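Asker: have a look at this fold, sequence not included:
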């Protein structure tokens, strides 16, 4: 039996596939921005709900000056997508997600303490029992300050959920938006997030400088327009109100 190969049809198929790849490439960055935003919001929501079960009332667990966002989860979600997406087996995704998620969280915690002398989390074992007059901490070996065995496993689970459900949903939503409008929104969101994160870091660094001056008995007012502007708009009282779980370290 002789089969005839239609060159024209194959050429049309190649053109369509090429256009689809170009569209997918064009939408890739907007998808990552959308995933970062969604991850940051869901992370803030999760931490805020968790605070109710820990303390009996809701505490805002934001990680930036403006918006209900916790960027640690946003960056974590992006990392999960980039690393886990090419993998096929779910248990490999879970294991790798646990390792890179826990490692990322610990690194972010260590850098926060090193650069800003502060952190919004420090995991210690909550499993404490008292025998007689002596207190014993259980699973102390599983808690490492910046992360823990249990939080690392949670990151692995988050990685699976991200790859199987969150990212595909975001991807479809972004694809459904007209490209011009999508690029317009993506530009606005990217600029806002960049300014928000940058301003947060600068405000916290300035707070650290003020505390250093105060601890050394100095009056920390400088003739620099930027530092004076930061002191005026982001004093310690306002930062304490925004970052309710921020802890300082020497």
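Answerer: Done, it's in. Keep in mind it's a predicted model, so treat the numbers as computed, not measured.
Asker: when you work out contacts or count neighbours from here on, use the C-alpha atoms and nothing else.
Answerer: OK.
Asker: now the strands for the chain?
Answerer: Counting by DSSP state E, the chain forms strands over residues 118-119, 128-131, 134-137, 247-248, given from the N-terminal end onward.
Asker: here's the one I want to compare it with:
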């Protein structure tokens, strides 16, 4: 039980360090402050899980021949497998993909990529050979009663945070479906206001000797207008709907849009992108 408490406390610490790393990295990429992380608190649990996995698996290999190479390869493969499984599971549960590496070369389904695997492999060596010995000395200095209390308080805080996050985000996919139907109705109403007959009349009222020519031109124009209508820019009144749609999202749903700039959905990716752009500009 004591070892489990140690692993949990180490996981929390590395989750915090992962949150710092991710927040700085993504903030630089997005050129705006980004509070990265699935939870409300300053934690990225996937980093804590990956670090604990590295500690358990890689530490016994520190003294074998070619240890750095073996540790690097196992760290890269293990972390990539964890990241892929996490991405797949979260997409199945929430119907959204939280990160996407499709813009990187040598990626697998956009869930993992080569550069990420290399970084994780290096991190695995740093954690086991550099960070973890110091962390173990630090945790050994905590009096046992305080250690148990700290572990219990952090476990309770993480559990509450997880529940609040999940409950607040549930229904995001369904809400996007409602938004899509609302926007489609708005576009249909705007399309009905377009006076196609007026466009035709503009040409048929021309000089009598060129009536047929203008009529043919008008017919072609109306046809092209009808064909291109679905691809036309969203009218201003419909654009304003995005602000109202954001107001209908929960705090957790809006937070996820900010925290994960590449979060997307197989069904509503374009809508998520437009909502995020509107949210970031506010």
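Answerer: Sure thing, it's come through. Quick caveat: nothing in here was measured; it's all calculated off a predicted structure.
Asker: most neighbours per residue, which of the strands of the first structure?
Answerer: Among the strands of the first structure, strand 118-119 has the highest mean neighbour count (mean count of other Cα atoms under 10 Å), at a mean of 20.
Asker: how about it, aligned to which bit of the second structure?
Answerer: Residue correspondence for strand 118-119 of the first structure in the second structure, counting by TM-score structural alignment: residues 96-97.
Asker: pull the residues that contact the matching stretch.
Answerer: 87, 88, 90, 91, 173, 263, 264, 265, 266 (Cα atoms under 8 Å, 6 or more residues apart in numbering).
Asker: what does residue 15 of the second structure align to in the first structure?
Answerer: Aligned against the first structure - with TM-score structural alignment as the criterion - residue 15 of the second structure pairs with residue 40.
Asker: what about its match, distance to residue 215 of the first structure?
Answerer: Counting by Cα to Cα, to the nearest Å, the gap between residue 40 of the first structure and residue 215 of the first structure amounts to 34 Å.
Asker: and what of residue 90 of the first structure?
Answerer: Taking Cα to Cα as the measure, residue 90 of the first structure and residue 215 of the first structure are separated by 52 Å.
Asker: neighbour count: the two, which is higher?
Answerer: Taking other Cα atoms under 10 Å, residue 90 of the first structure and residue 215 do not tie; residue 90 has more neighbours (14 against 10).
Asker: check contacts around that one.
Answerer: If you count contacts by Cα under 8 Å, 6+ apart, residue 90 of the first structure has them with residue 160.
Asker: residue in the second structure paired with it?
Answerer: Residue pairing (TM-score structural alignment): residue 90 of the first structure is matched to residue 68 of the second structure.
Asker: swap in residue 175 of the first structure?
Answerer: So residue 175 of the first structure corresponds to residue 140, using TM-score structural alignment.
Asker: ok, residue 151 of the first structure next?
Answerer: Taking TM-score structural alignment as the alignment basis, one finds that residue 151 of the first structure is matched in the second structure by residue 116.
Asker: next, count neighbours for the residue nearest to its match when sequence neighbours are not counted.
Answerer: Counting by Cα to Cα, 6 or more residues apart in numbering, residue 80 is the residue found nearest to residue 116 of the second structure once chain neighbours are left out, at 7.7 Å. Residue 80 of the second structure has 22 neighbours, counted by other Cα under 10 Å.
Asker: need the single longest helix in the first structure, by residues.
Answerer: Among the elements of the first structure assigned as helix by DSSP state H, the one spanning the most residues is helix 7-55.
Asker: how far is it from where the chain is centred?
Answerer: Helix 7-55 of the first structure has its average C-alpha position 15 Å from the chain's average C-alpha position, going by Cα atoms, centre = their mean, to the nearest Å.
Asker: and the match of residue 15 of the second structure, how far from residue 61 of the first structure?
Answerer: Plainly put, residue 40 of the first structure is 11 Å away from residue 61 of the first structure if you go by Cα to Cα.
Asker: mind listing the shared neighbours of those two?
Answerer: Once Cα under 8 Å, 6+ apart is applied, the residues that residue 40 of the first structure and residue 61 both contact turn out to be residue 70.
Asker: any chance of the strands of the first structure in JSON lines, with distance to residue 145 of the first structure too?
Answerer: Formatted as JSON lines, the entries for those read as follows, by distance: least, Cα to Cα, whole Å:
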{"stretch": "strand 118-119", "distance to residue 145 of the first structure": "10"}
{"stretch": "strand 128-131", "distance to residue 145 of the first structure": "16"}
{"stretch": "strand 134-137", "distance to residue 145 of the first structure": "14"}
{"stretch": "strand 247-248", "distance to residue 145 of the first structure": "13"}
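Asker: closest one to residue 230 of the first structure among those?
Answerer: With distances scored as Cα to Cα, the stretch of these nearest to residue 230 of the first structure is strand 118-119 (18.1 Å).
Asker: comparing the closest one with the second structure, how large is the average distance?
Answerer: Between strand 118-119 of the first structure and the aligned residues of the second structure, the post-superposition mean distance stands at 2.2 Å (mean Cα distance after the TM-score superposition for the first structure).
Asker: so how far is that strand from its chain's centroid?
Answerer: Distance of strand 118-119 of the first structure from its chain centroid, counting by Cα atoms, centre = their mean, is 16 Å.
Asker: give me the contact list for stretch 265-282 of the second structure.
Answerer: Taking contacts as Cα under 8 Å, 6+ apart, the residues outside stretch 265-282 of the second structure that touch it are 95-97, 176-177, 180, 242-243, 246, 254, 257-258, 261, 263-264.
Asker: ok, now how distant is the match of residue 151 of the first structure from residue 123 of the second structure?
Answerer: For residue 116 of the second structure, the distance to residue 123 of the second structure (Cα to Cα) stands at 10 Å.
Asker: looking at those two, which is more packed in?
Answerer: residue 123 (21 against 17).
Asker: tally of neighbours for the closest residue to the more buried one other than its chain neighbours?
Answerer: Spatial nearest neighbour of residue 123 of the second structure, chain neighbours left out: residue 75 (7.9 Å); criterion: Cα to Cα, 6+ apart. Burial of residue 75 of the second structure, expressed as a neighbour count using other Cα under 10 Å, amounts to 28.
Asker: ranges for the helices of the second structure?
Answerer: In the second structure, helices defined by DSSP H lie at 2-30, 45-58, 67-94, 114-126, 132-140, 144-169, 172-192, 196-204, 211-228, 236-248, 251-259, 269-281, listed in chain order.
Asker: TSV please, covering these and showing distance to residue 103 of the second structure.
Answerer: As requested, the helices of the second structure are exported to TSV (distance: least, Cα to Cα, whole Å):
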stretch	distance to residue 103 of the second structure
helix 2-30	14
helix 45-58	22
helix 67-94	16
helix 114-126	12
helix 132-140	33
helix 144-169	27
helix 172-192	24
helix 196-204	42
helix 211-228	29
helix 236-248	27
helix 251-259	19
helix 269-281	15
